[in-house]
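S.K.: predicted model follows, preceded by the sequence.
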Amino acid sequence: MDPLSRCPSEADLAGRARACEGCPGRELCLSQSTLDPDQEQIDCRMKAIKHKILIVSGKGGVGKSSIAASLSMALAQMSHKVGLVDLDICGPSVPKLLSVEDQVVVNSTWGWQPLKSPFYDIKVMSTGAILNEDSRAVIWRGPRKTALIKRFLKDVYWGRLDFLMFDTPPGTSDEHLTVVKVLKGVEPDGAVIVTTPQEVALDTIRKEIDFCRKMSLPIIGIVENMSGFICPCCQAKWDIYCRADVEKLASKHGITYLGRVPLDPELSKCCEYGQNYLERHKEAAGARAIISVTELIVDKLRSS
């Protein structure tokens, strides 16, 4: 078996496990597995936040960022104080989704001031807010991404929040390992997995479930996004994708199935123009589904 496929997921074993012998990246892992001098300050910031939730997906194109933004808006609409961290370093989309593209990050006495969305004053931090040019590619190696993610938690003045949401990039890579490791001391509530109803998406979701369990990250539930198209005129429903049974997959792995969010052209339009979908289309099937998913998440956290 390839030694890289047996790379230890536990931070304390990085560079020290038997599988690490002969690995070209061993020295780097050893240098990162020592006591982190930033951890105390990260813990101090994060302890002021009641709930910390990661939004994850096994693959791209499943609408994870739009779900992360929509859940944040739904929570804020319920009078919770909410923040959203965009951990997709190379492809940040949260600034557009929450209409903070024209704002700049200010460094104050208490740290970086997060951007404030016009949608219920949701606090936002993203690489999209600190890059000088929108068209500039972010070509960074893992250690530099890790350093920036830690700054988002350590140097941003989040204050007291009820929820801090983390919009992660697709897959299970540096960004995921970093955020799970630095949040370990403050016990994050877990991950919400987003998928579409296709077998090709479910194949990667099984890997995402395996990742969460290996990292001891609780799974709050699975959201089935883009689940059919509901005609806004006649309310008839069509399955755009070949349907795989997401609910059955959740049941098989003992995970809560949080519900379906249908395709809605109005949601796409609101995301494109940075508008509040939940306010502009309160009665739409998609808006009602997002509120229902959010209520299930809140109820589950209250009962846990």
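M.R.: Yep, that arrived.
S.K.: could you use CA atoms for every contact and neighbour count after this?
M.R.: Fine.
S.K.: run the chain-centre distance for the helix or strand where residue 209 lies.
M.R.: Applying DSSP states H and E as the criterion places residue 209 in helix 199-214. Centre-to-centre, helix 199-214 and its host chain are 15 Å apart (CA atoms, centre = their mean, to the nearest Å).
S.K.: what lies in contact with the helix or strand that comes right after it?
M.R.: Sequence order places strand 219-230 as the next helix or strand after helix 199-214, per DSSP H and E. With CA atoms under 8 Å, 6 or more residues apart in numbering as the test, strand 219-230 has contacts from 62-63, 189-197, 209, 212, 236-241, 246, 250, 255-264, 285, 293, 297, 300.
S.K.: would you list the buried entries among these?
M.R.: Taking 16 or more other CA atoms under 10 Å as the criterion, what is buried in the contacts of strand 219-230 is 62-63, 189-197, 209, 212, 246, 250, 255-264, 285, 293, 297.
S.K.: in strands, which of those residues fall?
M.R.: Among these, DSSP state E puts 190-195, 257-263 in strands.
S.K.: please state the offset of the lengthiest helix in the chain from the chain centre?
M.R.: Criterion DSSP state H: the longest helix present in the chain is helix 285-303. In terms of CA atoms, centre = their mean, the centre of helix 285-303 is set 16 Å apart from its chain centre.
S.K.: got another one to weigh against that:
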Amino acid sequence: MAAVSETILAGVGNTLLVVSGKGGVGKSTATVQLAYTLRAAGHRVGILDIDLCGPSIPRMMGVEGKDVLTTPEGKWVPVFVDEEKRLSVISIAFFLESKNDAVIWRGPKKNAMIKQLLTSIVWDIDYLIIDTPPGTSDEHISLMENIRSASVLGAVLITTPQMIAVDDVTRELSFCRRTGINVLGIIENMSGFVCPNCSECSNILGTGGGEQLAARTQVSFLGRVPIDSSLTCCTEEGLSYVEKFANSPVSQVYRSIVHKLIGKELEDMEVEN
């Protein structure tokens, strides 16, 4: 039998971690938009949702309640989001009897589940995006320890502009550095709301906190994502925002972010007019 280290994230080209210091900053939403943007750029993409206590990815991608198939070898086949099978997802939510069930597990069981998710999925993708739980919990330590042998590009930190969120993300940044995870950059989410009628921008949650943190810690600032009610509707209904609103400011920001992350030109992306 092969060593566990040889089976971690088999079939995955490169891995991105999406992390935050606290809940409610739009980490899962950012994960989904990054995945759709990478797919639009022609890549095969997977999402691994290990936010065990708040697995919202399946609903955001319109695959809530789908069954996970199993191979004869006992491996799990990810759930495909599109007919072309270029975007797929695995989440703890698929293994719960009801979407309303709470995951009431102690640390050892959570860690065992994370290890199983990292070793028992049949991937064939260019990029895997891992949606992590908020904070710096036991699950984070288990994840970081297990992916040391995998090809990991690094972590993308998500924050909102206000300083109380930035302070929590600062702790997350410290955690990544202490555990040896490369920090690719910071996204300032929910940064300003542009009125669809008058085009005036209102900084509801403030502005600049994420960019200031990036400058202070010498980390790349990836972009400032404004609030868009259409994005909220798409995530509620399981629709692809970056396809439905390809020319929106938010979609343009995510294309810029992906360009910075993977270092490739995205001019040839298919865009709906």
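M.R.: On my side now, so go ahead. Every value quoted in this text rests on a predicted model; they were computed, and no experiment measured them.
S.K.: and the longest helix of the first structure with strand 190-195, angle?
M.R.: 150 degrees (axes from the mean of the first three to the mean of the last three CA atoms, to 10 degrees).
S.K.: ranges for the helices of the first structure?
M.R.: Using DSSP H, helices in the first structure cover 26-32, 39-46, 64-77, 94-97, 142-154, 174-183, 199-214, 246-252, 265-273, 277-280, 285-303.
S.K.: so where in the second structure does the fourth one end up aligned?
M.R.: Per the alignment by TM-score structural alignment, helix 94-97 of the first structure matches residues 57-60 in the second structure.
S.K.: distance check, residue 111 of the first structure against residue 175 of the first structure.
M.R.: According to CA to CA, to the nearest Å, residue 111 of the first structure and residue 175 of the first structure sit 22 Å apart.
S.K.: I meant to write residue 58 of the first structure there.
M.R.: With the distance defined as CA to CA, residue 58 of the first structure ends up 13 Å from residue 175 of the first structure.
S.K.: please apply the same query to residue 123 of the first structure.
M.R.: Residue 123 of the first structure is 20 Å from residue 175 of the first structure, by CA to CA.
S.K.: looking at those two, which is more packed in?
M.R.: Set residue 123 of the first structure next to residue 175 and count neighbours by other CA atoms under 10 Å: residue 123 wins out with 25 against 22.
S.K.: any idea how far the more buried one lies from residue 264 of the first structure?
M.R.: In this view, residue 123 of the first structure and residue 264 of the first structure are 26 Å apart by CA to CA.
S.K.: and for residue 110 of the first structure?
M.R.: 41 Å.
S.K.: ok, residue 26 of the first structure next?
M.R.: 47 Å.
S.K.: over to residue 57 of the first structure?
M.R.: Going from residue 57 of the first structure to residue 264 of the first structure by CA to CA gives 20 Å.
S.K.: residue 198 of the first structure -> the second structure?
M.R.: Aligned counterpart of residue 198 of the first structure in the second structure: residue 162 (TM-score structural alignment).
S.K.: surely its match and residue 207 touch.
M.R.: Yes. Residue 162 of the second structure is within contact range of residue 207, at 7.1 Å (criterion: CA atoms under 8 Å).
S.K.: what sits in contact with each of these two?
M.R.: Joint contacts of residue 162 of the second structure and residue 207 (CA under 8 Å, 6+ apart) do not exist.
S.K.: ok, for residue 91 of the second structure, nearest residue in space, not its chain neighbours?
M.R.: residue 49 (4.6 Å; CA to CA, 6 or more residues apart in numbering).
S.K.: tally of neighbours for that neighbour?
M.R.: 25.
S.K.: sorry, back to before: and the match of helix 94-97 of the first structure, how far from the first structure on average?
M.R.: Average distance, stretch 57-60 of the second structure versus aligned residues of the first structure after superposition (mean CA distance after the TM-score superposition for the first structure): 0.5 Å.
S.K.: now do that stretch: everything it contacts.
M.R.: Counting by CA under 8 Å, 6+ apart, 28-29, 32, 49, 64-65, 89, 91, 93, 234-239 sit against stretch 57-60 of the second structure.
S.K.: got it, and stretch 226-240 of the second structure?
M.R.: 29, 33, 36, 59-63, 189-194, 241, 249-250.
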